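K.L.:
Have a look at this prediction, sequence included:
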Amino acid sequence: MVIERGFAGTRIADVAKRLNVSNSLIHYHFDSKEALLAAAFEYYARKDLSEMERDIELGQSATAQLWRLIESYVPEGSDDVEWMLWIDAWGEALRNPLMKSISQQLDEQSIGFLERVLRRGNETGEFRCDQPRISAMRITALIDGLAVQFAAHEGVVKRKELMRTLRALAAFETGLSPDDIRDGKRSSRPTSTRVTAPAVAPVGTAPTALTDAALRHLVATIADAQLRGDVSTWVASWTAAGEIQMHDASTAKGVDQLADVFAKHYAADRWTLQSPEIVLFVVDEAGGTASGRITVTERFQRRNGAVGARIATLHDRYERGPAGWLVAARRYEVLD
């Protein structure tokens, strides 16, 4: 009934009628409608989480358990009634203190499942996750956010794209490759063997709010120029000796060669849209340098009308000059 009408639209009289009992019997067991709905949600959600936990335990390794958890967590489609119930419960929690408390407990339990799997991977040596608790919170937060878009807004994001993004984040948090996460197989070592070293070593500290905003603006300016086919703005975002390595291993250095890269890889398409999913900056404020690792979902349309999508990571190095921050180097790595 709650799935049909939502928490706000469900009345005690409706519940009593469905159960063929009197309103007074419902009131005898529950002080209010809010208490009734909170109890119903808790029962349903804990049952859902118990099934998830049993499924996770079937994994033969921490990596397999990580993938099982992600797969079982993500909604199957826009008509996934379990997820619609969770989404409705989050909204109800804003008005119902009992629902808020239960919702928070259940969210903590979900994070706890993931944290336990990440710690197990550290213990067995399958991968390395430096901050299991923080990583678990990041992964569940991304799942929740994308799942709301996927379940509530049909067509905004496809499940395949959602899973690729989550696989990329799980790989980022564990030092594995996305293929390791997908297949549930253990790598021979914590870091992927198919990915070369980053363009720069992450030396420095987290950026100040002002620097973080400036670097994000720079990354967005480049992505916007790619979308609009604006080679002038794109090239102007690089240092004079800026260099790039594309996913096909081709390289370029300097303004003229960068313009050639733009013409080959971006202007040749009708449009290319980069959406950042994970952004990490490390900054040496005193030295005026920074490095960045940005995982993006990239969608594009060819001149022949064909469309496609992929997940990529941008390994960047930045330098600060009189005109502000500019890109000094970028390595473009396609993850899937």
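P.N.:
Cool, the structure landed.

K.L.:
CA atoms for contacts and neighbours, from now on please.
P.N.:
Noted.

K.L.:
How far does the longest helix seen in the chain sit from its chain's centre?
P.N.:
If you go by DSSP state H, the chain has its longest helix at helix 97-124. Offset of helix 97-124 from its chain centre (Cα atoms, centre = their mean, to the nearest Å): 17 Å.

K.L.:
what element comes up after it heading to the C-terminus?
P.N.:
helix 132-152 (DSSP states H and E).

K.L.:
Which residues are in contact with the residue nearest the centre of the chain?
P.N.:
Centre of the chain computed as the mean C-alpha position; nearest residue by Cα atoms, centre = their mean is residue 142, 4.0 Å away. Neighbouring residues of residue 142 by Cα atoms under 8 Å, 6 or more residues apart in numbering: residue 166.

K.L.:
Likewise for the one 4 residues further on?
P.N.:
For residue 146, the contacting residues are 157, 162, by Cα under 8 Å, 6+ apart.

K.L.:
Distance of it relative to residue 178?
P.N.:
Applying Cα to Cα, to the nearest Å, the value for residue 146 to residue 178 is 18 Å.

K.L.:
next, the one to line up against it:
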Amino acid sequence: MRRSAARRVEVLAAAGEVVAARGADGTRFTDVTAATGVGVSTLQYYFGTREDMLIAVFRHAAQQEFDAVTARLERVTGPWERLLTVAEHLTGAVGDEASWRLWVESWRWALRDPGVRADVLGDYRRWHELLAAEIAAGGFGSGAAPIDTARQVLALIDGLALPVVLGDPAFSRAAARDLLSDGLSRLVRTS
């Protein structure tokens, strides 16, 4: 990777942290400049407009999350453990919730931007397909089509992740993890 391309990726990661902390509407080029030391003119060269930078941040973050889960799955062999690995990663029951904050910001933008909407729906399709493949490979006996079960699983994940991301004091990561495991086992009928 050329140096400028590598630097752009570094800037995207740092800009993602800024967006996660400030929100997309509250993020300006100057905020990213303060976090990265990269001048506004360089950010404009990399991305064009502030909106284009935010869209690039959303795309980068989504790809990073998918890559992270794929890497984690390479180290897991059991079917239940693989399914739980994907689900726990997506709920934020493990790790930090910065990626979830970016995901929520991308949802907000998707409501008013058809391009971002297509990206978000494409990301959902990828997660549905990954979950469906793990459900099918695991031979789980829910009786439903794996893609339908995957949609239910992702709905469970979204519902459990939101209180974690919001920092609900009555809902810990451990509680999310326990409810996730229980709900997931019911959806795929492992017990």
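P.N.:
Okay, I see it. The structure displayed is predicted, hence computed values, not measured ones.

K.L.:
what TM-score do we get after superposing?
P.N.:
Once superposed, the chains reach a TM-score of 0.77 (TM-score structural alignment, normalised by the length of structure 2), with 173 aligned residues with a Cα RMSD of 2.4 Å.

K.L.:
buried sites along the longest helix of structure 1?
P.N.:
98-100, 102-103, 106, 110-122 (16 or more other Cα atoms under 10 Å).

K.L.:
which one in structure 2 is aligned with residue 312 of structure 1?
P.N.:
Aligned by TM-score structural alignment, residue 312 of structure 1 pairs with nothing in structure 2.

K.L.:
Give me the range in structure 2 that stretch 50-68 of structure 1 lines up against.
P.N.:
Using TM-score structural alignment, stretch 50-68 of structure 1 lines up with residues 67-85 of structure 2.

K.L.:
got the contact list for that stretch?
P.N.:
Residues outside stretch 67-85 of structure 2 that contact it (Cα under 8 Å, 6+ apart): 86, 89, 131, 134, 135, 137, 138, 181, 184.

K.L.:
before we move on, what about stretch 308-324 of structure 1?
P.N.:
161, 164-165, 168, 198-200, 239, 288-301, 325-336.

K.L.:
what about whichever residue in structure 1 pairs up with residue 190 of structure 2, distance to residue 256 of structure 1?
P.N.:
Alignment note (TM-score structural alignment): residue 190 of structure 2 maps to residue 176 of structure 1. Distance, residue 176 of structure 1 to residue 256 of structure 1, using Cα to Cα: 36 Å.

K.L.:
and these two? which has more neighbours close in?
P.N.:
residue 176 (28 against 11; other Cα atoms under 10 Å).

K.L.:
Give me the secondary structure label for that one.
P.N.:
Here residue 176 of structure 1 is recorded as coil under DSSP: H, G, I helix; E, B strand; the rest coil.

K.L.:
That one and residue 129 touch, don't they?
P.N.:
No. Assessed by Cα atoms under 8 Å, residue 176 of structure 1 is found out of contact with residue 129, at 9.9 Å.

K.L.:
Please pull up the equivalent of the residue nearest to the centre of structure 1 in structure 2.
P.N.:
Superposed on structure 2 with TM-score structural alignment, residue 142 of structure 1 falls opposite residue 156.

K.L.:
And its match, how close does it get to residue 123 of structure 2?
P.N.:
Residue 156 of structure 2 is 17 Å from residue 123 of structure 2, by Cα to Cα.

K.L.:
what number of residues lie near residue 41 of structure 2?
P.N.:
12.

K.L.:
Can you name the residues that contact residue 225 of structure 1?
P.N.:
231, 233, 234.

K.L.:
do you know how far the aligned partner of residue 35 of structure 1 in structure 2 is from residue 41 of structure 2?
P.N.:
Using TM-score structural alignment, the equivalent of residue 35 of structure 1 in structure 2 is residue 52. According to Cα to Cα, residue 52 of structure 2 and residue 41 of structure 2 sit 14 Å apart.

K.L.:
again with residue 151 of structure 2
P.N.:
For residue 151 of structure 2 relative to residue 41 of structure 2 (Cα to Cα), the value is 43 Å.

K.L.:
swap in residue 136 of structure 2?
P.N.:
From residue 136 of structure 2 to residue 41 of structure 2 the distance is 49 Å (Cα to Cα).

K.L.:
so residue 16 of structure 2 sits right up against residue 61, yeah?
P.N.:
Yes. Shown here, residue 16 of structure 2 and residue 61 form a contact pair, counting by Cα under 8 Å, at 7.1 Å.

K.L.:
Filter the contacts of residue 225 of structure 1 down to the buried ones, ChimeraX style.
P.N.:
Restricted to buried positions by 16+ other Cα under 10 Å, the ChimeraX selection for the contacts of residue 225 of structure 1 reads:
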select :231,234
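
K.L.:
Which single one of the contacts of residue 225 of structure 1 is nearest to residue 85 of structure 1?
P.N.:
Closest approach between these and residue 85 of structure 1, by Cα to Cα: residue 234, at 44.8 Å.

K.L.:
Surely that closest one is in contact with residue 220?
P.N.:
No. Counting by Cα under 8 Å, residue 234 of structure 1 stays clear of residue 220, with 10.6 Å between them.

K.L.:
Start and end of stretch 137-147 of structure 2, how far apart?
P.N.:
12 Å.

K.L.:
what's in contact with it?
P.N.:
Residues from elsewhere that reach stretch 137-147 of structure 2, judged by Cα under 8 Å, 6+ apart: 79-80, 128-129, 131-133, 135-136, 149, 187-190.

K.L.:
Kindly recompute the last result at 6 Å.
P.N.:
79, 132, 135, 136, 188, 189 (Cα atoms under 6 Å, 6 or more residues apart in numbering).

K.L.:
So which bits of it are buried?
P.N.:
138, 140, 146, 147.

K.L.:
which one of the residues you listed sits closest to residue 56 of structure 2?
P.N.:
The closest of the buried residues of stretch 137-147 of structure 2, once distances to residue 56 of structure 2 are taken by Cα to Cα, is residue 147, at 28.5 Å.

K.L.:
Tell me the counterpart of the closest one in structure 1.
P.N.:
Residue 147 of structure 2 maps onto residue 133 in structure 1, by TM-score structural alignment.

K.L.:
now the most far-flung residue of structure 2 relative to its centre: how far from residue 48 of structure 2?
P.N.:
Outermost residue of structure 2 with respect to the C-alpha centroid, by Cα atoms, centre = their mean, is residue 41; its distance is 29.3 Å. Counting by Cα to Cα, the gap from residue 41 of structure 2 to residue 48 of structure 2 is 9 Å.

K.L.:
now residue 122 of structure 2
P.N.:
From residue 122 of structure 2 to residue 48 of structure 2 the distance is 24 Å (Cα to Cα).

K.L.:
whereabouts in structure 2 does the host helix or strand of residue 218 of structure 1 align?
P.N.:
Using DSSP H and E, the element containing residue 218 of structure 1 is helix 209-228. On structure 2, no counterpart of helix 209-228 of structure 1 exists by TM-score structural alignment.
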